[in-house]
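> Need coordinates for the following:
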Amino acid sequence: MNRFDFWQALRTWGLLLAGTALYAFGLQYFILPNLLMEGGVTGVAVLLNYALGWPVSISSLAINLPLFALGWRQLGKGAMLYTFAGTVLLSAFLWIMERLVEGGWLVPFRSEHDFILVVLYAGVTLGIGLGLVFRAGGTTGGVDIIARIVHRMRGWSMGQIILSMDVVVLGISLLFIPKEKVLYTIVSVFIASKVIDFIQEGAYAAKAFTIVCAEPERLARRITLALDRGVTLMPAVGAFSGENKQIVYCVVGRFEIGKLKSLVRQHDRRAFIVISDVHDVLGEGFRDE
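Reported below is the predicted structural model:
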């Protein structure tokens, strides 16, 4: 491993560790003590904690492992490496936080009246945590794995799949917690999504990559295989050299920005990359209308 690869790996794992630790802290410090909710698989684990008293760390890992095995078969080990890392690290930090709470080392923040303060800090904390994980090119598993598999098999929008599953989880939570807490949770999720966008270097749901690099056709194939995104090769001419070139153009979702950056740098460290804000995206993998 050369120096560039070493620092790249160190940065990636540092972001994964910091992100999962912060997310676990926010869940134990703000969400659970105030009977709030989360979306996705973590939300299911929180529901099991409220209904049956099961630890969130064990429940989330137990639910995620079968999903990870399915994702490994359907998506390939390359696409699942950092997802597996994020899943295991999150469960590990949740277990550590649970031990700290039980031992009295961490006193959760409980509020009887000022829930706005709770949801603000919960949204910011969870958003920063997930944003760091996504920036490292990882995820915390769960719904993201299901969304990617369904998208590949059916072509449905990943964003719509994730949103639909979050709505189902929040709907089921009405059976166990007051509806006011569910409404507060929606505010927290909204704040977290905006913070994730900010951490991911933009306020929009997608980014356009324009890349000038060596062996563009090879890079296009790698992007297609690793991210399951369409890639366009556009002919161009270098103004100074007069050489004919091909420019790689690709639009990706916010969760894939870090992955694509890393992929391009691995392919060609001297690649010239322009990342543009995308205000709206219609088409396969995004919105249909």
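> switch to C-alpha atoms for all contacts and neighbour counts from now on
Will do.
> so L36 touches V187, yeah?
No - between L36 and V187 there is no contact under Cα atoms under 8 Å: 10.7 Å.
> quick one: which of the two has more around it?
Each of L36 and V187 has its neighbours counted (other Cα atoms under 10 Å); L36 has more, 28 against 17.
> Next one: that one from E180, what distance?
According to Cα to Cα, to the nearest Å, L36 stands 9 Å off from E180.
> what is in contact with those two at once?
The contact sets of L36 and E180 do not overlap (Cα atoms under 8 Å, 6 or more residues apart in numbering).
> what about E180, how many neighbours?
If we define neighbours as other Cα under 10 Å, then E180 has 12 of them.
> show me where the stretch 151-289 of the chain has strands.
According to DSSP state E, counting those that start in this stretch, the stretch 151-289 of the chain carries its strands in the segments 206-212, 232-237, 244-253, 272-278.
> and those strands as JSON lines, adding mean neighbour count?
Output for those, formatted as JSON lines (neighbours: other Cα atoms under 10 Å):
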{"stretch": "strand 206-212", "mean neighbour count": "20"}
{"stretch": "strand 232-237", "mean neighbour count": "13"}
{"stretch": "strand 244-253", "mean neighbour count": "19"}
{"stretch": "strand 272-278", "mean neighbour count": "15"}
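> another one to check against the first:
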Amino acid sequence: MTKEGKKIIFNVIKIMIGCFVFAVAVNMFALPNKLGEGGVTGITMILYYTHNISPAVTNILFNAVILVIGWKLLDKQTILYTILAVGILSVFLKFTEGLQFVADEGIVAAIAAGGLMGLGMGFIMKGEGTTAGSMILAKIMNKFLGWKVSYALLFFDIIVVITSLSVIGIEKFLLTIVSLMISTKVLDFILEGSNPKKTVMIVSDHYEEIALAIDQKISRGITLLNGVGYYKREPKKILYVVISRDQLMAIQNLINDIDPLAFVTISDAQSVIGEGFTREMFIDTEETGDSY
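As a prediction, the model looks like this:
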């Protein structure tokens, strides 16, 4: 089997797992406890509460419209995987309709629903698909405005949740907000990992000492860049390093010990691909201490 064929199989498996987990979250935890949700899922839940219409049906109907929009703005592969995800999700929503867990404490249901929804969406997006609805809108915001997918998704979801306030009441509304926050954090964890990377740029006259210390004490590779100060037009050496979050304090202390006047910028790296860093789920790489 070709590499592309294996990739497609892995993506389909991830999408199927994600759809099943998401369907369980909706039918087992969200609906029995009358929680809300964002996006199309939230609208289907409102219709279930008010007219007893199965989310398995309304999920396809509403998403069909949004898929037309997505077809114009997103790459065709993502849309094809999304069509697959919407179909599979509707099947699992129907298949899991009998599962119900009514929690004695609403917060338990909110945590369970939020955690499983975030996990399900994470697997679907790892499979290069979406659950359509606000997920497609979030993908569009990510592509054209650079928003993080998880936060764009939260933005659109909160808009829908606010409209459900009159149906689910203030207590369930607040629990739904908790559920959305949890799903956002879980989705972040799935997409970016438990230890997101940081990029550090250092401008210092003591760059050689700092680079040597980083190499010896933190064991991270360094890229040396050439720069020019705008005001005095003096040449500058810039150190560029990619580190793990737990190495941040160590590198800050190291730089401060050598050159307290060094100019340092620290930024989040949403994704780092290359030797020395994890490439993708299902692919193992070995830490080598090199960065590029």
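> Could you report the TM-score between the two superposed chains?
Here the superposed chains carry a TM-score of 0.63, computed using TM-score structural alignment, normalised by the length of structure 1; 215 aligned residues with a Cα RMSD of 3.4 Å.
> residues making contact with stretch 76-96 of structure 2?
For stretch 76-96 of structure 2, the external contacting residues (Cα under 8 Å, 6+ apart) are 12, 15-16, 19-20, 22-24, 26-28, 54-57, 59-60, 63, 67, 70-71, 124, 127-132.
> give the contact list for T12 of structure 1.
Residues in contact with T12 of structure 1, defined by Cα under 8 Å, 6+ apart, are A136, G137.
> ok, it to G123 of structure 1 distance?
With distances taken as Cα to Cα, T12 of structure 1 is found 23 Å from G123 of structure 1.
> Pick out the residue nearest the middle of structure 2.
Nearest residue to the geometric centre of structure 2 (Cα atoms, centre = their mean): D188, 3.6 Å.
> need the contact list for the counterpart of it in structure 1.
Under the alignment (TM-score structural alignment), D188 of structure 2 pairs with D197 of structure 1. Under the criterion of Cα under 8 Å, 6+ apart, the neighbours of D197 of structure 1 are G131, A203, Y204, A205, R254.
> would a markdown table of those residues with distance to L170 of structure 1 and neighbour count be doable?
Converted to a markdown table, the contacts of D197 of structure 1 look like this (distance: Cα to Cα, whole Å; neighbours: other Cα atoms under 10 Å):
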| residue | distance to L170 of structure 1 | neighbour count |
| --- | --- | --- |
| G131 | 22 | 31 |
| A203 | 25 | 18 |
| Y204 | 24 | 16 |
| A205 | 22 | 19 |
| R254 | 23 | 21 |
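> Can you lay out those residues as TSV showing distance to V119 of structure 1?
Shown next, in TSV, are the contacts of D197 of structure 1 (distance: Cα to Cα, whole Å):
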residue	distance to V119 of structure 1
G131	17
A203	20
Y204	22
A205	23
R254	23
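> Could you single out the nearest of the residues you listed to A220 of structure 1?
R254 (19.0 Å; Cα to Cα).
> Enumerate every residue touching the closest one.
R254 of structure 1 is in contact with D197, Q200, Y204, A205, A206, K207, counting by Cα under 8 Å, 6+ apart.
> cool, I177 of structure 1 as well?
By Cα under 8 Å, 6+ apart, the residues touching I177 of structure 1 are L35.
> aligned partner of it in structure 2?
Checking with TM-score structural alignment, I177 of structure 1 has I168 as its match.
> quick one: its match from L153 of structure 2, how far?
21 Å.
> And the strand or helix carrying A92 of structure 1, what's buried?
Following DSSP states H and E, one finds A92 of structure 1 within helix 77-102. Within helix 77-102 of structure 1, the residues that qualify as buried are 77, 79-80, 82-98, counting by 16 or more other Cα atoms under 10 Å.
> Please, where are all the helices along the stretch 51-200 of structure 2?
55-73, 76-95, 106-126, 134-145, 149-163, 165-192 (DSSP state H, counting those that start in this stretch).
> As TSV, those with distance to P235 of structure 2 would be great.
Below are the helices of the stretch 51-200 of structure 2 laid out as TSV (distance: least, Cα to Cα, whole Å):
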stretch	distance to P235 of structure 2
helix 55-73	44
helix 76-95	45
helix 106-126	43
helix 134-145	34
helix 149-163	39
helix 165-192	36
